[in-house]
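*Asks:* Got a sequence here, can you model it:
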Amino acid sequence: MQIQDLPYPDPGVPDARSGPRFLWWLGRNQLGGQLKSLAWGLLHFLSVCGLPFCVGFAVQAVVDRSGARLAQTGGLLLLCGLGIALGDAMLHRTAVTNWITAAARVQQLLARRTALLGSALTRRVAAGEVVAVSTGDVEKIGWFVEAVSRFSAAALTVVAVCVGLLVYQPALGVIVAVGVPVLALAVLPLLPRATRRADTQREKAGRATELASDTVAGLRVLRGIGGEELFLDRYRRASQEVRTAAVRSARMWSVISALQVLMPGLLMIAVVWRGVQLAHEGRIAVGELVTVYSAVMLLTYPLQHFQEIAMAYSFSRPSARRAARVLSLERATDSRGSREATVPTGDLYDPTTGLLVPAGLFTAVVCGDPDAAGMLAERLGGHPAEEGTSVLLDGIPLDELPLHSARTAVLVQDKDPVLLSGSLRELLDVPASGAVGAEAALAAAQCGDVLDALTQGSPAADDPMDARITERGRSLSGGQRQRLALARSLITDPQVLVLDEPTSAVDSHTEARIAEGLRALRADRTTVVFTSSPLVLDRADRVVLVHEGRVAAVGPHRELVRDDPRYRAVVTRETDEESAARDGAPTADAPADDGLTERVLAELEEIEETA
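*Replies:* Predicted coordinates:
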């Protein structure tokens, strides 16, 4: 795989059982690139380590006054120079390719898993951790994957040089052959501590990232309540903890780096001391001493990769563990899409609550608990909190449908939908049936004033679809963001559209017009709206009250307001005293008949006439 061939047609199925297993899986899937990098690395390192032998031969040729051997040595030096240049250039090229392709594979896997889990992802993994995995962790994983081939080339080169010195000059080669493994293994006792400190730094950095993400997401609310300084102090403390952990980790790595300098120096002193003794005794030639000395000096270059692979693994291991954790997440009862890839049509049924949504009708659901409403909406979208609680569409569990079919069949719009930055045209460019155009969807969602706000003072005044939307739509009000998100959902035109409080941030007159537009545009389509707004409830074909986790009442809105006190308490915010008075038991604080239902119905009629 080359960089120009990215993205992968299929990034594969990762082994996400643990961080090391995931790293091993990545390495195996890039075997071709690893072997290329290994080959070029061997050429480069062996050419570098061949220089001492050439220098030794040249010195001995001068001592022996042999011009022919000196000329041959010059040719060998030229070959080594060409090998160094070519090997270094190609090693860098293949290493960068391995890094980028590994990172791209991980990013594609994360994107695919995010698409599979949808909104369930951030409920099971902190948002800051998701950000850390998809940014910094991806780079660290790619670093380790590409460093493996360079380390392998360096290790093979070290072995080759040690064997060569044993053959070339056994008396000094033995010292090198014994000393080099000691150099490579000297830092091993320090690696567990360095790894633990690196893990601590990563954990603290992840928490700081999560805190920053949450602060930025809630900045408008924080400004409204004056909580900026509180969260800023929290981030300062988290940032200082990250700094302290990073300094402690850097200290340990500095000790390891110092050992990597000290130990080769001690080996070089031992080789020179013994070599001078042997030369004084006449047992080795001057050229041989120069060769062994130069070889030990240049061995420090490939030995540096031993430290790098230790650092790369220490930093990538927690990153791989976090990535494996995200990639191992599954839908609660995912059966791998055992059903055929067809989109069923029919009634939607939730066994947990007993909620039945007839096909082709506009059904409104009232829950006294907003959290329970949110969980029910997620369950209707195919994200059950527990196994065995999947909803049925036309009698088929959603979890047994292929993901594409399930998402074509049912679409859930969250209570707080996210608007991505870009043009309005890009925002509305979503997978759709083609039956609902952008103009019809924007009109049904009452987005006229939103278009005016987007085009005001913008160069896109001629075509509102080219108007720019800032990140998460922060330049728009809450109601404007809600309406744009609603228009985006309407364009998709799914078999079943589930909306969680889609009009909670708009005024009553706009809400009434949205309810009418939604009913008209979604005619003969199944629509479920979680709301407690009388304006929306009054336009629904049927209203369902979910009380304490079960369906408690079903009927038209006006009948339920009149006959069901639990429904009336949620929709009209009726107090216990008012309910008791309505049922014929007046209290000291409430009259026997305050006309609450009549007032609510009168207000509905007044708003309808105005709208």
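
*Asks:* rest of the way, CA atoms for contacts and neighbours
*Replies:* Will do.

*Asks:* How about Asp394: what's its closest non-neighbour residue?
*Replies:* Gly346 (4.4 Å; Cα to Cα, 6 or more residues apart in numbering).

*Asks:* Would you do the same for the sequence below? I want to compare the two.
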Amino acid sequence: MRLGASTALLMVHQICEALVPVLIGLCIDRAIGPSDAGAMLWCLGGLTAVFLLLTYSWRHGYRLTNKVYGFGDHALRQLTVGKVLDARATGSLFGAGKTLNIATSDTAMTAGLSWLVSQTSANLAALATAGTSLLLISWRLGLLVLVATLVFLLLMHFITAPLERRTHLQQERAAEATGLATDLVTGLRVLQGLGATRTATERYRAISRASLRAALGTAKSEALFSSVTLGLSAVFLAAITWVAASMTIAGELSIGQLVTVVGLAQFIKDPMGALAYFPAGLAQKRAAATRIATLLTTEVGAEPAVSAAPEAGTGGTGFSEMLIRGDGLHPDILLRPGAVIGLRADAATARGLTALLAGRTPDVGQRLHINEHPVADAGLAALRSMVFVADHGAAIFTGSIRDNLHATRPSAAVLAATGLDEICARLPLGLDARVGEAGRALSGGQRQRLLLARALHQRQPVIVLAEPTTALDSVSEARIAQALGSFRKSALLVVSDSPLLLGACDTVFDAAPPHTAGANR
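*Replies:* Here you go, the predicted model:
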């Protein structure tokens, strides 16, 4: 609806632009030639009204089209990011670099279809207005413009064909180069450790050169397109002017009509050039949309219907217990509201359990049960509505401390328990202090306090903390252990090998080799 309104306004703007030389010609013939002051006033009033209308329509048409573009870009980006954040398959299939390119440049390019639609419609309206005006002045001039426009567009179609192919190739090569660069920067330390920096550099150099060649090919095609468009427009304008001048000398046209014809011929060369570029612009957006569609239609595994799902709620609503069945490394673990349970486990066991609880690995053996219902039957969304897993290496988002807590009014008790209140007290902006990109403005201990505070602010009835204090000193760890021992808002599962943390738990289980029983304290 908004796109339709913006298109209509831009069409009105172009129609008014085409009417300007028509009104000037009428002023010459009916006011300036006869020296009629009254007609001059009417002409000036008409020109003023046309300029007011074209200014209004341009301003609001541009604003509405820009809104459509902005909302479309945002919606596409949300779709792609939502697909990428699915923990089951998408990220591993596309990689960070290519995904970044799709979620930024491709979404912006595809959303630009709104501009292409509105501006193409406006250009067609301008040509229709100019052609009709010329037909009313002289059918020969109108027919000449119609034939010349068709020939012009036909020639441009053949010229833009190689431009379309090279534009598509350039986008593909640029996406590959951007994706590889992002992946290399992300894994730079790993590459240095493996001694593969030289190989990675050579690979990027090859892809970058291919991208450069594709860009140069596109630039050459665009230069040829612009040259031919300019040349044909000049020939077209000269032909119209020559025919109109000949008709004026023969007495078939007045001076005002001659001015109108020359003005319209000068005006319509821009809409004609824009229409000639339409296939190339559409090809760019189609190529970008194809890459987005490929990402969005990637199968990540069907979610089973929620039949016997646990009641999804927050803050413990509908939650009575969660059972984690043992897998030979630990016994069955039962979590109830307000309980603080500890699991002493090595790194491998901790990673496997947290991945299962976060839904990153499938619950093949139906080890997880909430309210006596298998979580595998309820689906990933139901699991995440009930369980929050605070990974040891969770991401910190660019923004403020408050933004990362995801709480408009952070809990004073949580801030005090994690020591985050002391950190904020030393910062000029307090909770609104910026943490830098990926939290780089924070130390390791500050980052861990922030992640722990964010976890304790979650509303799920079960919160899993995996090694939450590894970067803290013993005094801070003891303080946090005491606070966790009195945290009864949710069921807590603390996966750690820290004696201080485990000592604050109600019950502690030991991860052990198969056939070894768990120890309760």
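
*Asks:* Please work out the TM-score for the two chains.
*Replies:* Scored by TM-score structural alignment, normalised by the length of structure 2, the superposition of the two chains gives a TM-score of 0.76; 506 aligned residues with a Cα RMSD of 4.8 Å.

*Asks:* rewinding a little: contacts only, for the residue nearest to Asp394 of structure 1.
*Replies:* 358-359, 393-394 (Cα atoms under 8 Å, 6 or more residues apart in numbering).

*Asks:* try Leu537 of structure 1
*Replies:* Leu537 of structure 1 neighbours (Cα under 8 Å, 6+ apart): 364, 531, 543, 557.

*Asks:* where do the strands sit along structure 2?
*Replies:* Here structure 2 has its strands, by DSSP state E, at 322-324, 333-335, 340-344, 368-370, 373-374, 387-390, 462-466, 491-495, 507-510.

*Asks:* Can I get those in JSON lines including distance to Tyr69 of structure 2 and mean neighbour count?
*Replies:* Formatted as JSON lines, these follow (distance: least, Cα to Cα, whole Å; neighbours: other Cα atoms under 10 Å):
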{"stretch": "strand 322-324", "distance to Tyr69 of structure 2": "46", "mean neighbour count": "20"}
{"stretch": "strand 333-335", "distance to Tyr69 of structure 2": "49", "mean neighbour count": "19"}
{"stretch": "strand 340-344", "distance to Tyr69 of structure 2": "50", "mean neighbour count": "24"}
{"stretch": "strand 368-370", "distance to Tyr69 of structure 2": "44", "mean neighbour count": "22"}
{"stretch": "strand 373-374", "distance to Tyr69 of structure 2": "44", "mean neighbour count": "20"}
{"stretch": "strand 387-390", "distance to Tyr69 of structure 2": "36", "mean neighbour count": "22"}
{"stretch": "strand 462-466", "distance to Tyr69 of structure 2": "40", "mean neighbour count": "24"}
{"stretch": "strand 491-495", "distance to Tyr69 of structure 2": "45", "mean neighbour count": "25"}
{"stretch": "strand 507-510", "distance to Tyr69 of structure 2": "55", "mean neighbour count": "20"}
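
*Asks:* how about those, which one is nearest Leu141 of structure 2?
*Replies:* strand 387-390 (73.7 Å; Cα to Cα).

*Asks:* What lies in contact with the closest one?
*Replies:* Contacts for strand 387-390 of structure 2 (Cα under 8 Å, 6+ apart): 354, 357-358, 451-452, 455, 458, 460-466.

*Asks:* In structure 1, what stretch matches it?
*Replies:* Aligned using TM-score structural alignment, strand 387-390 of structure 2 spans residues 410-413 in structure 1.

*Asks:* Mind putting the strands of structure 2 into CSV with distance to Gln78 of structure 2?
*Replies:* Shown next, in CSV, are these (distance: least, Cα to Cα, whole Å):
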stretch, distance to Gln78 of structure 2
strand 322-324, 33
strand 333-335, 35
strand 340-344, 37
strand 368-370, 31
strand 373-374, 31
strand 387-390, 22
strand 462-466, 27
strand 491-495, 32
strand 507-510, 41
